[in-house]
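K.L.:
Sequence and predicted model, in that order:
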Amino acid sequence: MTNLYLENQLCFSLYSATHALLRSYKPDLDKFNLTYPQYLVLVALWQYKQLSIKQIAEKLMLEPATITPVVKRLEVKKLTKRTRQKDDERVVIVSLTEEGLALRDKLSEVQKRVACDTGLTNTAFDSLNQTLGTLTKNVTAKIPD
């Protein structure tokens, strides 16, 4: 029954690592009055320029109902703007404002600091990131809809 020891639980190791990383981000994100989910939405928009609410949800592996309030708060902060798609007004498109674009360089430095905090080499960091991506894809494929 050693498989039930905490140190043998992959889920606990991932949970602990995630918690540690989020704690590392928090002080810097607080300076920008951002939550981690808001930061992730900004990262997605810096990469893809504009996305629908549904596309953001898919990229972040969340439900659209979870993303909508996050985007609304970013809009109140004047970091994003929402528009309706012309040919289908049910689709809400999110894009960055100038203020949202301007945060990119500053938050890039935060990400670099957190990456350094891991103590991993670039190769180990990239390998772990790839392994976790594979793990996520494999486990997600086994989850019933």
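P.N.:
Received the coordinates, thanks.
K.L.:
contacts and neighbour counts: CA atoms only from here.
P.N.:
Noted.
K.L.:
secondary structure element for the residue nearest in space to the middle of the chain?
P.N.:
Computing the C-alpha centroid of the chain and ranking residues by CA atoms, centre = their mean puts Leu40 first, at 3.1 Å. In this structure, Leu40 is located in helix 36-48 according to DSSP states H and E.
K.L.:
Show me what that helix is packed against.
P.N.:
helix 10-31, helix 53-60, helix 64-76, strand 88-96, helix 98-117 (3 or more CA pairs under 8 Å, 6 or more residues apart in numbering; DSSP states H and E).
K.L.:
now it against helix 10-31, angle please.
P.N.:
Between helix 36-48 and helix 10-31, the angle comes out at 80 degrees (axes from the mean of the first three to the mean of the last three CA atoms, to 10 degrees).
K.L.:
what about helix 36-48, distance to the chain center?
P.N.:
On the basis of CA atoms, centre = their mean, to the nearest Å, helix 36-48 sits 6 Å off its chain's mean C-alpha point.
K.L.:
Please apply the same query to stretch 66-85.
P.N.:
Taking CA atoms, centre = their mean, one finds the center of stretch 66-85 at 15 Å from the center of the full chain.
K.L.:
how long is it end to end?
P.N.:
For stretch 66-85, the first and last residues are 20 Å from each other (CA to CA, to the nearest Å).
K.L.:
what's next to it, contact-wise?
P.N.:
Residues outside stretch 66-85 that contact it (CA atoms under 8 Å, 6 or more residues apart in numbering): 37-38, 41, 53, 56-57, 90-101.
K.L.:
ok, and here's another one to check against it:
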Amino acid sequence: MWRKDQMGDEDQLDKAVTEFIWNIVEIHSQLEEIHKTWADMMGISEPQWLILMAIDEIDEGRGVSGIAVANKLRIHPAFVTNQTKKLEEKRFLSRVTSRDDARFLQISLTEEARAEIANLSSKRQALNLTMFAGLDEASLDYLNKRLASIAKNSGLASKKLSIGAL
């Protein structure tokens, strides 16, 4: 049985968690608008922009698989395949057969895509400075570590909820 003072602490925690969740919803909404704007500047859709950004992030020079992109973005691999074909038609991506396994394609940004992204870099830097004003590198590192922990725990909580363990 909970004591009255413990219930108050639990209510405060619940209120803080709810506020955190709504802040994340707001940030997500703003980031969607920002991604849409970047995509519009390049003449592509927001999901296509995110695919380009994911490839840019995870490619280490040999290209990346569609599955790796899908995992990074938490989307279905078939959607990535469909969209990367469209991005290839626009000359933003090249898709070549993997040297390791001919069943898979390795996807890379083209020089044209890299140039388009580079053209946006000063605006992206200014945007980042605005978004993260008041946070130094150490604070941002601390925040990123805490968010990574929350993301991991959220995944676990989601799995538990889906199997009825919560």
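P.N.:
Everything's here; your move. What you are looking at is a predicted structure, and each value in this text was computed from that prediction instead of being measured.
K.L.:
Next up, the contacts around the residue nearest to the centre of structure 1.
P.N.:
By CA under 8 Å, 6+ apart, the contact list for Leu40 of structure 1 reads Leu60.
K.L.:
before we move on, the earlier item: buried residues in the helix holding Leu40 of structure 1?
P.N.:
38-39, 41-42, 44-46 (16 or more other CA atoms under 10 Å).
K.L.:
Same question for stretch 90-105 of structure 1.
P.N.:
Across stretch 90-105 of structure 1, burial judged by 16+ other CA under 10 Å covers 91-96, 100-101.
K.L.:
do the same with stretch 63-80 of structure 1
P.N.:
Within stretch 63-80 of structure 1, the residues scored as buried using 16+ other CA under 10 Å are 64, 67-68, 71-72, 74-75, 79-80.
K.L.:
still on that earlier bit, distance of the residue nearest to the centre of structure 1 from Leu22 of structure 1?
P.N.:
The gap separating Leu40 of structure 1 from Leu22 of structure 1 is 12 Å, by CA to CA.
K.L.:
Thr18 of structure 1 maps to what in structure 2?
P.N.:
Superposed on structure 2 with TM-score structural alignment, Thr18 of structure 1 falls opposite His28.
K.L.:
And Ala141 of structure 1, by the same measure?
P.N.:
So, by TM-score structural alignment, Ala141 of structure 1 is matched to Leu156.
K.L.:
host element of that match?
P.N.:
Assessed by DSSP H and E, Leu156 of structure 2 sits inside helix 137-162.
K.L.:
wait, Lys36 of structure 2 sits on Gln48?
P.N.:
No: applying CA atoms under 8 Å as the test, Lys36 of structure 2 and Gln48 come out as separate, 9.8 Å apart.
K.L.:
thinking again about what came up before, just tell me which of the helices and strands packed on helix 36-48 of structure 1 ends up closest to Thr131 of structure 1.
P.N.:
helix 10-31 (12.1 Å; CA to CA).
K.L.:
re the thing from before, what's the residue nearest to the centre of structure 1 aligned with over in structure 2?
P.N.:
Under the pairing rule here (TM-score structural alignment), the equivalent of Leu40 of structure 1 within structure 2 is Leu50.
K.L.:
Burial check on Glu58 of structure 1, number of neighbours?
P.N.:
Residues contacting Glu58 of structure 1 under the criterion other CA atoms under 10 Å number 13.
K.L.:
Isn't Pro77 of structure 2 up against Ala70?
P.N.:
Yes: in this structure Pro77 of structure 2 lies within contact range of Ala70 using CA under 8 Å: 5.1 Å.
K.L.:
Give the burial count for the match of Thr18 of structure 1, as a bare number.
P.N.:
In terms of burial, His28 of structure 2 registers 12 neighbours under the definition other CA under 10 Å.
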